[in-house]
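1. pasting the sequence and the predicted coordinates here, then a few questions.
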Amino acid sequence: MTKRRFRAAAVQTLARLGDFDYNIALATRYVEDAVRQGAELIVFPECMDTGYLFDSAEHCRELAETLADGPFVKALAALSRKHGVYIASGITEWDPAKQKIFNTGIMFDRKGEVACHYHKQFLATHDQNWFAFGERGCPVVDTDLGRIGLLICFDGRIPEIFRAMAMQGAEVIVDMANFFAMDQADMWGPARAYENGVWLVAATKAGYERSIYYPGGSMIVDPKGRVLSKVPYDTHGMSIATIDLDAAADKSIYTANDKIADRRPETYCIMALPYEQTPVCGIADRPLIPSKSVTKVAAVQIHVTDTTTVADVLDMVDHTAKLGAKVLVLPDYAFSPQYILSAKEAAALADQASAHLAGISAIAARYRCLIAAPIVERAAAGLYVTTVLTGPDGTEIGRYRKTHLTAEERQWAVAGDAYPVFETPFGRLGVMSGYDAVFPESSRCLAIGGADIILWPASLREAFERELLAVPRAEDNRVAVVLANRVDCPYPGGSVVIPPNGFPQWDINVAAPRVLRNGAVMPKHIDLAVCRQKLMIPKVDMFANRLVETYASIVAA
């Protein structure tokens, strides 16, 4: 019988390189302490048995243990059996059958038996010096503590890995990590929990191991992305919290939407294609002319209100273009005083679309720029929530029909079914509209399709849409993101341009404080060469390194 509530502990400590006796004693002490505090799931960091920074592949092989008779593995199994708890830890595994070394996650059940066995998939540069890429997919297992999935550290930077586990019904994700940077803990962990509606129990190291500094960041995050418990940086200890599985069953967002049920898996097919068959393949190897590879983009934070007219909106767009912006983005329903439309209001806006686009066209032609204007489009199938891209000659380059509709939009709109990427004089552009951005698949499909810049007209309703999702949507995909938000929605303002490599400070509210004024403009120069360089660090390509054969649950209907 599954327990609906239980206590979990994430351990923050530091293994000693090559010293099994020390590391076993350390783990034993933490398990005993966690058990005293009522924990039934205890999580240790990555490579907790051996340490992490080896001298060479030979050194790693010398230390790696097998699952059958490794000293650390046997000790954890005995501790699980003795205390009747679940213990998960990262280990350095030698697989004698495959003749390979894996960066492995292992979880033991209450009887000391292996409950889940995982291989790290997304390997950092140094990982690739001695570890093989994972061959066990994205496993999720049933336990009396609920459905649990395992991943390891850098895996959290690939949205598909978390998502594949969530789509298999994972309620709790266990992350055994060696976080190198604070953003890994403070942003990516909560972001993945939030976008998937699952619990995250993340254990990492703190301290120095040779050339690596581990700041810490062990934490437990709830399915709404809220950090319930966290070990302070640069200290050793445990993060302990109560896991409520019913919270993971609640995937609700906004008034009546569901961040899992509202997915459109039939539109995500490009995510399962082999890298060599995708437009993003080799995009970094195609030459650019430096003088023509920089684009000035701008989020134009203005929309119609009781005191701001359509003419005022067009005037602000005109001024922005006059000052040199070449790609301009307006917020959701910029020509309406409402961020939520009734069927009657949507129909009226559709009737006015031609006039609004005529005004946009004149400005685009006047300043030789591109303008992304959200409208309501009337077509044979019905009304669409559409973003029209008007190019520098004043004609339409293309249009995107919103794929993920809010509950209110479903009352009158038809959903789109594609993520087009438009070749323009200012780079390859894609659009995710409003609610689309909650789904990592939207930006992922655009980036796999070769987008340099993703335009995001929005009317944000939750703080975490900007605070947790905006920067990962750019950095996960190595694209620039232009967020243009309304000022009358539940989370107003904060329009921003995010570079493909993010900000120096992970906290977007520090890096780009919110501006709430209707009429604000956020411009930025974007280097397309940086957008097409898909390496996060050497040998770590955000697309070439994906293991697409493990993503079946993401594209399954």
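-> Received the coordinates, thanks. Numbers count the residues shown, from 1 in each chain.

2. every contact and neighbour count from this point should use C-alpha atoms.
-> Noted.

3. would you check how far apart the residue nearest to residue 89 when sequence neighbours are not counted and residue 257 are?
-> Among residues not flanking residue 89 along the chain, residue 44 sits closest, at 4.6 Å (CA to CA, 6 or more residues apart in numbering). With the distance defined as CA to CA, to the nearest Å, residue 44 ends up 35 Å from residue 257.

4. between the two, who's got more neighbours?
-> Per other CA atoms under 10 Å, whichever of residue 44 and residue 257 has more neighbours is residue 44, with 33 against 16.

5. surely that one and residue 203 touch.
-> Yes: counting by CA atoms under 8 Å, residue 44 does reach residue 203; the two are 5.5 Å apart.

6. find the residues that touch each one of those two.
-> 10, 11, 12, 176 (CA atoms under 8 Å, 6 or more residues apart in numbering).

7. residue contacts, the last one?
-> Neighbouring residues of residue 176 by CA under 8 Å, 6+ apart: 43-46, 88-90, 105, 150-153, 202-204.

8. let's see that with 10 Å instead.
-> Going by CA atoms under 10 Å, 6 or more residues apart in numbering, residue 176 touches 10-11, 43-48, 88-91, 104-106, 120, 150-155, 201-205, 218.

9. distance of the residue lying closest to residue 111 once chain neighbours are set aside from residue 317?
-> Nearest residue to residue 111, sequence neighbours excluded (CA to CA, 6+ apart): residue 81, at 4.5 Å. According to CA to CA, residue 81 and residue 317 sit 67 Å apart.

10. before we go on, here's another structure to hold up against the first:
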Amino acid sequence: MIRVAAAQYAVTNDVAANLANSVRMIHEAGKCSPDLIVLPEFANHNSWYDNQDHCYQVSVDIDGEFSQAIAQAAKQVGAYVVINCTVRRQGNRATGTSLLFTPDGELVAENNKQVLIGHENDFLDIAEQQGPIVDTDIGRLAMYSCMDGVINETPRCLALRGAQILCNSLNSFAIDEGTLHIPVRAAENKVFVVAANKVGPLIPEEMLEPVSQGINIPVEFLSGAGDSQIVAPDGTVLALAGKGEEVIWADIEPSQADDKSRPDGSDIFANRRNELYAILGNDPQTQTLPEFGGAIDVDAAIVASDSIAEVIQQTQQLINNGNKLIALPELFWCESGSQPDMLAQESEQLLLALQQICPADVYIGLSIVAKHGNGYQHQGVIVSQQGVVHRQGQVHASKRHDWSIPADEFKVFHSPYGSLAVIVEDDAIYPETFRLVAMQGVQLVFASLQQQEAWQGVTGIIERASENRVNVLAASTACEDSLICSLQKDFTIMTPWQERQFDGLLSQCQVVRGNQSPICAQVHPQAAANKVVSHRTHLIDNRPWRLMSAMLD
């Protein structure tokens, strides 16, 4: 058992004052006798520069006074310390770099930011190599920072390479960092995350009002959002900071991060399909997303029930009320221990019943069992008046459905409402799955689920929708596990918005839940075309494609 801590505090544009404050916070955190302390991103100077030379001048030398003072503080408190600064590089350039110091005051690792956001792209260089996995006496540590964790690839690769504790330094005003992007990276990779964000203005105070007016972001959202936290491998938040200066800590057992098992015993890392993910490592400049057509608005719904009669009745009601896209849970009528041959027969009867009530302009996504070759396959299907118009076999193996013959690709279906996909439970837990269909231009996903872990409904499905900018209808038999993820039409920050004001969410979609079935909402297929979250920051194209060998090999 070890103790980990995160220090949350404000940073200004005064490098000397920031150094003194960082040292003070290390000592403040040291009062709880931690083995590891994580500090925020850009701790030397707020991410606000007049020009490239200014950025370089306020950056720190890797072995300079700033670094040496942090090393001394780490030695004085006897803890590993992670801090992120802009670091001077050759040619008047700089990188956003996380630094790891040992309890002896030695700098043992550095990791440059892989995914830049907004004007960081104008002043900083991105990483040219993977971040290190540091095997220490307290566990295997790795580092990433802020935007690296808003999309999945950087934390995913660190976890696949063996990290047990991910140290995330943030410089973020976004409230969805704390509610979504930080905790989901722990749960989807089954690792610990120790995340430290800032509070206080993220730009010079005298600039708050003019900048707010110029970029359409209210002043209150130009400060660090706080919400520093420590998250367990199951997604449980063990410690959570508020909105002011604070130190949080928790006792953890790093070896728990070595267990990658789902409740049914499936190993989520062993069951990955690296051979199918190769396109994720291709240069985005050579890839073009398909044209985004389809509808602007569509009425959609999910049914949460384990009764065939109830599902048919509610589906008919939804159709009568004008809903065009309807999602049903995974094998919702199936009892534990049911054999695939019987499930296949029952599936055929269910599909016929749905086809009979389905008008020409309605599509229903669900999960069935079908004969496949010499065996059976668990499939997601889309049903219309014409019958089954799209089949998607389960790609990733699971012990729950160990009889299912794996499919070898993810496919999309082109409907009048836009491009659709259907994904089943044991594929939906993999961030790679949604990336692959998003890169095929999918605008809405029917997620036919039987939720096995709480994190999936709390953060998992929401993140799959948000980091890929796809609408999702996620149906499980339990209403509390079901949700609709609907994309906002106004999205890119610091651009004119027509329908809403900035609400503190960087990329999180709108989430609709309900206390009873059915759950209805309007979704926006054409909104999936805009994946630019900020200046020069595309949620798919800006993935660190050069550094993803751990996901692909």
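-> Thanks, I have the structure now. Please read these numbers as outputs of a predicted model, since none were measured by experiment.

11. let me have the shared contacts of residue 44 and residue 203 of the first structure in JSON lines, extended by secondary structure and distance to residue 124 of the first structure.
-> As requested, these are exported to JSON lines (DSSP: H, G, I helix; E, B strand; the rest coil; distance: CA to CA, whole Å):
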{"residue": "10", "secondary structure": "strand", "distance to residue 124 of the first structure": "22"}
{"residue": "11", "secondary structure": "strand", "distance to residue 124 of the first structure": "22"}
{"residue": "12", "secondary structure": "strand", "distance to residue 124 of the first structure": "21"}
{"residue": "176", "secondary structure": "strand", "distance to residue 124 of the first structure": "14"}
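
12. quick check, nearest of those to residue 462 of the first structure?
-> For those, the closest approach to residue 462 of the first structure (CA to CA) belongs to residue 10, at 27.9 Å.

13. what lines up with the closest one in the second structure?
-> Under the alignment (TM-score structural alignment), residue 10 of the first structure pairs with residue 6 of the second structure.

14. got it, and residue 549 of the first structure?
-> Under the alignment (TM-score structural alignment), residue 549 of the first structure maps onto residue 546.

15. repeat for residue 351 of the first structure
-> Residue pairing (TM-score structural alignment): residue 351 of the first structure is matched to residue 345 of the second structure.

16. helix/strand/coil for the residue nearest to residue 481 of the second structure when sequence neighbours are not counted?
-> Residue nearest to residue 481 of the second structure in three dimensions, not counting chain neighbours: residue 457, with 5.4 Å by CA to CA, 6+ apart. Of the three states, residue 457 of the second structure takes helix under DSSP: H, G, I helix; E, B strand; the rest coil.

17. who are the contact partners of residue 457 of the second structure?
-> Here residue 457 of the second structure is in contact with 451, 463, 474, 476, 480, 481, 482, 483 (CA under 10 Å, 6+ apart).

18. ok, residue 416 of the first structure touching residue 402?
-> Yes: at 5.2 Å, residue 416 of the first structure and residue 402 qualify as touching, with contact defined as CA atoms under 10 Å.

19. between those two, what contacts are shared?
-> Taking CA under 10 Å, 6+ apart as the criterion, residue 416 of the first structure and residue 402 both touch 384, 385, 386.

20. can you flag the buried ones in those?
-> Burial by neighbour count, 16 or more other CA atoms under 10 Å: within those this picks out 384, 385, 386.

21. in which helix or strand does the first one reside?
-> When you say that, I think you mean residue 384 of the first structure. strand 382-390 (DSSP states H and E).

22. what range in the second structure matches that strand?
-> Residues 375-383 of the second structure are matched to strand 382-390 of the first structure when aligned by TM-score structural alignment.

23. average offset between that stretch and the first structure?
-> Taken against the first structure, stretch 375-383 of the second structure registers an average deviation of 1.3 Å after superposition, with mean CA distance after the TM-score superposition for the first structure.

24. quick one: residues contacting residue 482 of the first structure.
-> Applying CA under 10 Å, 6+ apart to residue 482 of the first structure gives the contacts 297-300, 327-330, 431, 453-457, 470, 474, 495-499, 522-524.

25. how about the strands in the stretch 251-400 of the first structure?
-> Assigned by DSSP state E, counting those that start in this stretch, the strands in the stretch 251-400 of the first structure fall at 252-253, 257-258, 294-301, 327-329, 370-379, 382-390, 396-401.

26. so the fifth one versus strand 382-390, what angle?
-> Compare the direction of strand 370-379 of the first structure with that of strand 382-390 by axes from the mean of the first three to the mean of the last three CA atoms, to 10 degrees and you get 160 degrees.

27. buried residues in strand 370-379 of the first structure?
-> Buried residues in strand 370-379 of the first structure, defined by neighbour count with 16+ other CA under 10 Å: 370, 371, 372, 373, 374, 375, 376, 377, 378.

28. what about the spatially most central residue of the second structure, which SS state?
-> Residue closest to the mean C-alpha point of the second structure, counted by CA atoms, centre = their mean, is residue 463 at 4.4 Å. At residue 463 of the second structure the chain is in helix, as set by three-state DSSP.

29. corresponding residue for residue 271 of the first structure in the second structure?
-> For residue 271 of the first structure, the aligned position in the second structure is residue 280, judged by TM-score structural alignment.

30. so what's that match closest to, chain neighbours aside?
-> In space, residue 280 of the second structure is closest to residue 545, 6.6 Å off (CA to CA, 6+ apart).

31. gap between that neighbour and residue 425 of the second structure?
-> Using CA to CA, we find residue 545 of the second structure at a distance of 26 Å from residue 425 of the second structure.

32. and these two? which has more neighbours close in?
-> Neighbours per residue, other CA under 10 Å: of residue 545 of the second structure and residue 425, the larger number sits with residue 425, 24 against 18.

33. which residue in the first structure aligns with that one?
-> Matched to the first structure by TM-score structural alignment, residue 425 of the second structure sits across from residue 434.
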